[in-house]
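Q: Fold the following, please.
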Amino acid sequence: MPNNYKNSTLAGYALLTGLLPGSIHAAGFDVWLYSLDYNEASQQWHLGDAKAITDRDGYDNQPNFSPDSQNLLFTSDRVDAQNDIYQYRLDDGNLSQLTFTPKQSEYSPQAFKTASDGVQIKYVVEQGVPHQSVWQQNANSPRQRAINSLIPAGYFASDEQLGTLIWARYAYSLYFEPLGETADERHFVVANVGRSIHAIPNDNAFSYLHKQLDGDRVIKRFSPLDNSHQRLIALPASASEDYTWSQDNWLFNIDGGALVGWHADSKSDANWQLISPISPPSADYLSASRIAISPDSKHLAVVWQRK
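A: Down below sits the predicted model:
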């Protein structure tokens, strides 16, 4: 297994390199793509070369991979300071714009395979304060509402068999909308939650980041089937609140100068493990925030803050 993660060492590295989150105001965000490989024999991950998907002043953020791992979706403010959804093709680097809304912004894209083997994308639409909701669209079709609730949705996580977990903007609380229902006060889940929520692969459940009164941040599992909550693992004190799941149930997070991981199936291991050192790709960047892993576990997208 990879070496056990040493928080004190990495915190020192962060101080030396100026990578503490929020230490300096950033001028924008860029998405970088890393190759990733898992060696079954040694049971170790290898983080490979990095490639810039975006390189400009502005907002390029919130990456998410397509179900076939061939495309990367992200949010970008390239036209008239409006955020739209873009798609980057990994094989040839082709960049295409997927949403065109001059008076609205779209955020947090996610892609899902449809019953007809097509691809559907879902995203949050900002329609004026406080109106934000989750919408969906198929190729060459008008978008439609993906949830019935009028709760202002800042972030969301969808499971096509269960429904949608909604992170309520302004409230920092979660609500769950089962398929065919409407999320409201009866469907309240939990308060004091961070923005990183996910459908857990191979599980009828979701994960969320629960902020404790003592300052700890704990990733927990929520099962809407029995309304249960289960502690998974706490984040290191200086780590980003953004984490991601691989399809084989590894959790990944970035803490200062390290990519760290935890295998959810190893119930006896309560510690993050050091996967690889990871530093800003150039002197133009500060710290890392959002990350996403491709379904085939061969690519890692990392958002870096610009100076």
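Q: From now on I want contacts and neighbour counts done on CA atoms only, so please keep to that.
A: Will do.
Q: what's the burial count for Gly93?
A: The local packing of Gly93 (other Cα atoms under 10 Å) involves 11 other residues.
Q: Please apply the same query to the one 5 residues further on.
A: Applying the criterion other Cα under 10 Å, we find 15 residues in the vicinity of Leu98.
Q: How about the one 4 residues further on?
A: Applying other Cα under 10 Å, we find 12 residues neighbouring Pro102.
Q: Check the contact between Ser69 and Asp296; I expect there is one.
A: Yes. Ser69 is within contact range of Asp296, at 6.3 Å (criterion: Cα atoms under 8 Å).
Q: now the residue nearest to Gly256 when sequence neighbours are not counted, what's its secondary structure?
A: Of all residues not flanking Gly256 in the chain, Ala14 sits nearest, at 4.8 Å (Cα to Cα, 6 or more residues apart in numbering). Here Ala14 is recorded as helix under DSSP: H, G, I helix; E, B strand; the rest coil.
Q: list the helices and strands the longest strand seen in the chain packs on?
A: Among the segments of the chain that qualify as a strand by DSSP state E, the longest is strand 28-39. Using 3 or more Cα pairs under 8 Å, 6 or more residues apart in numbering; DSSP states H and E, the elements in contact with strand 28-39 are strand 44-52, strand 60-65, strand 299-306.
Q: Let's compare: structure for the following, please.
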Amino acid sequence: MKKILALLFISNILLAQNGTEIFLMDIAESNGTITLSNPKNITNRRGYDNQPFFHPTLPLLYYTAMQDGQTDIWSYNLKTGVGLQVTNTIDSEYSPTVTPDQKYLSCIVQRKLNGDQDLVKYNIKNSAETQMIFESQKTGKIGYQAWLNSNELVTFVLGTPQTLHYHSLITKKDTIVAPNIGRSLHLIPKQKAFSFVQEIDKKWLIRAFNPQKNTISDITESHPESEHYNCWLSSNSILESRNTDIFSYNITTKVWKAVTLPDMLPKRKISRMAVKGNKIAVVMEE
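A: Coordinates of the predicted model:
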């Protein structure tokens, strides 16, 4: 009976994944206005393609793709336009993230057997080489992650409420930082701090956590009708998706401004985003 319930639980999760596409575009800023151009659907197939993450130094975009009821990690080469499957396992991999040493892809592995969500890393040159980082039986089910350096990171841990955790791999310290958080976790460019979203008094705030000082500060308020997905354009500018639009927030002027989208871009709901240099990856509904 336990095995049947576990399989039903996992099946419900997989069925809940909506079809999404990843569009790659150029991004430019001029006189305070951010403009996207040259959209290209780099997945262009039926099904779930999501959670883009740019390699910091190589021309690669990693993402999660669902096939035959489970997900694997894929890469897309920005120079050649070729997509390659990185992992091919019986479990499901989510949230590919290049580790600070650039030797591994860390990701959430959802176990087919029981639905556990462990944090694991795969060798980028040989995905058959894996290392366990956190077992969810010990830490709780992990949903997302962001790295400060090779020894420090934060995770989104599922539960009631969902919580932000700070981890030190050296001291084995696991500290609960904040409850009621959202799904966007990011290292703030040129800072030793993370951004996250948190619901406080029925408002969603974009906040910064500095693990060295053990402080939390407010950046701005997230739009109440958005799903609170964001990414950093620079250390001074953050992007947020709002239904079919994208807005940018300037930390200096403290002003939100609409991002100019290309006319040929489909008018569909936008969720996750990732930026590297003059490129942006945008997840849209099919």
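Q: tm score of chain vs chain?
A: Overlay of the two chains. TM-score (TM-score structural alignment, normalised by the length of the second structure): 0.84; 265 aligned residues with a Cα RMSD of 2.3 Å.
Q: list the contacts for the aligned residue in the second structure for Gly194 of the first structure?
A: For Gly194 of the first structure, the aligned residue in the second structure is Gly182 (criterion: TM-score structural alignment). Gly182 of the second structure is in contact with Gln162, Phe196, Val197, Gln198, Glu199, His228, counting by Cα atoms under 8 Å, 6 or more residues apart in numbering.
Q: Apply 6 Å and report the result again.
A: Val197, Gln198 (Cα atoms under 6 Å, 6 or more residues apart in numbering).
Q: Any figure for the gap between it and Ile108 of the second structure?
A: The gap separating Gly182 of the second structure from Ile108 of the second structure is 16 Å, by Cα to Cα, to the nearest Å.
Q: residues contacting the residue nearest the centre of the second structure?
A: Closest residue to the average C-alpha location of the second structure: Gln51 at 5.2 Å, with Cα atoms, centre = their mean. Residues near Gln51 of the second structure by Cα under 6 Å, 6+ apart: Tyr63, Thr64, Ser95.
Q: Can you classify the nearest residue to Met132 of the second structure once chain neighbours are set aside as helix, strand or coil?
A: Excluding the flanking residues, the one nearest Met132 of the second structure by Cα to Cα, 6+ apart is Val120, at 4.6 Å. Following three-state DSSP, Val120 of the second structure is assigned to strand.
Q: Would you mind finding the match for Val120 of the second structure in the first structure?
A: Match for Val120 of the second structure (TM-score structural alignment): Trp135.
Q: Against Gly180 of the first structure, how distant is its match?
A: Taking Cα to Cα, one finds Trp135 of the first structure at 15 Å from Gly180 of the first structure.
Q: out of those two, which sits in the busier spot?
A: More crowded of Trp135 of the first structure and Gly180, by other Cα under 10 Å: Trp135, with 18 against 10.
Q: so what's the closest residue to Tyr285 of the first structure other than its chain neighbours up against?
A: The shortest distance from Tyr285 of the first structure to any non-neighbouring residue, by Cα to Cα, 6+ apart, is to Arg306 (4.4 Å). By Cα under 6 Å, 6+ apart, the residues touching Arg306 of the first structure are Ala26, Ala27, Gly28, Phe29, Asp284, Tyr285.
Q: from the contacts of Gln51 of the second structure, which is closest to Ile251 of the second structure?
A: Ser95 (27.1 Å; Cα to Cα).
Q: can you tell me which residues contact Thr43 of the second structure?
A: Thr43 of the second structure sits in contact with Glu21, Ile22, where contact means Cα under 6 Å, 6+ apart.
Q: Many thanks, I have nothing further to ask.
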